[in-house]
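*Asks:* Fold the following, please.
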Amino acid sequence: MTAPLLPPGGSREAVRRMPDARLALVPDCGHWARLEAHDRFLEELTDFLSGLEA
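*Replies:* Predicted coordinates:
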């Protein structure tokens, strides 16, 4: 069973509605960014978390 490709438009709309949300589109990556693009995932996550207030 495969999941259809979801266009990024829905994600962009969700981010637009959430004040502190960010969207990182990772080319050639499926649903498991933390495994398929480990370094990029950690970079995006670290950048996001470092911008949060304690």
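*Asks:* CA atoms for contacts and neighbours, from now on please.
*Replies:* OK.
*Asks:* for residue 11, helix, strand, or coil?
*Replies:* Three-state assignment for residue 11 (DSSP: H, G, I helix; E, B strand; the rest coil): helix.
*Asks:* now it: how far from residue 41?
*Replies:* From residue 11 over to residue 41 the distance is 17 Å, taken as CA to CA, to the nearest Å.
*Asks:* So for the longest helix along the chain, what gets flagged as buried?
*Replies:* When the chain is parsed with DSSP state H, its longest helix is helix 38-50. Buried residues in helix 38-50, counting neighbours by 16 or more other CA atoms under 10 Å, are found at residue 41.
*Asks:* and that helix, what other elements does it pack with?
*Replies:* Other helices and strands packing on helix 38-50, by 3 or more CA pairs under 8 Å, 6 or more residues apart in numbering; DSSP states H and E, are helix 33-36.
*Asks:* Would you do the same for the sequence below? I want to compare the two.
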Amino acid sequence: MQGGSPTDTECSSWINEALDADPGYLHLHHKKMQANLHQYIECTSMRVGMLKQDIGLKEI
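*Replies:* Model (predicted):
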């Protein structure tokens, strides 16, 4: 392994395991990941909005 990246063999075995997995499970997992991503984006954008407000108040 160079630079800590996975080898081709590791990648292909992971892909094979994913393909062998139950499609229902993969679908559920995908939905869960999407939900987590949306929560993260909402949280991050809220923080950015709060930072902008703070900066705006300091300029006055």
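*Asks:* overall similarity of the pair, as a TM-score.
*Replies:* Overlay of the two chains. TM-score (TM-score structural alignment, normalised by the length of the first structure): 0.34; 29 aligned residues with a CA RMSD of 3.6 Å.
*Asks:* how many other residues sit next to residue 36 of the second structure?
*Replies:* By other CA atoms under 10 Å, 12 other residues sit near residue 36 of the second structure.
*Asks:* should've said residue 12 of the first structure
*Replies:* Neighbourhood size, residue 12 of the first structure [other CA under 10 Å]: 14.
*Asks:* Which secondary structure elements does the helix or strand containing residue 15 of the first structure sit against?
*Replies:* Using DSSP states H and E, residue 15 of the first structure sits in helix 9-17. Where contact means 3+ CA pairs under 8 Å, 6+ apart, helix 9-17 of the first structure is not packed against any helix or strand.
*Asks:* which residue ranges form the helices in the second structure?
*Replies:* Counting by DSSP H, the second structure has these helices, from start to end: 8-20, 23-59.
*Asks:* starting at the chain centroid, how far to the last one?
*Replies:* The reference is to helix 23-59 of the second structure. 10 Å (CA atoms, centre = their mean, to the nearest Å).
*Asks:* go on, the shortest one?
*Replies:* What separates the centre of helix 8-20 of the second structure from the centre of its chain is 20 Å, taken as CA atoms, centre = their mean.
*Asks:* Same check on stretch 12-29 of the second structure?
*Replies:* Centre-to-centre, stretch 12-29 of the second structure and its host chain are 17 Å apart (CA atoms, centre = their mean).
*Asks:* Show me which residues of it are buried.
*Replies:* Across stretch 12-29 of the second structure, burial judged by 16+ other CA under 10 Å covers no residue at all.
*Asks:* State the distance from the spatially most central residue of the second structure to residue 48 of the second structure.
*Replies:* The centroid of the second structure falls nearest to residue 37 when counting by CA atoms, centre = their mean (5.3 Å). For residue 37 of the second structure, the distance to residue 48 of the second structure equals 16 Å [CA to CA].
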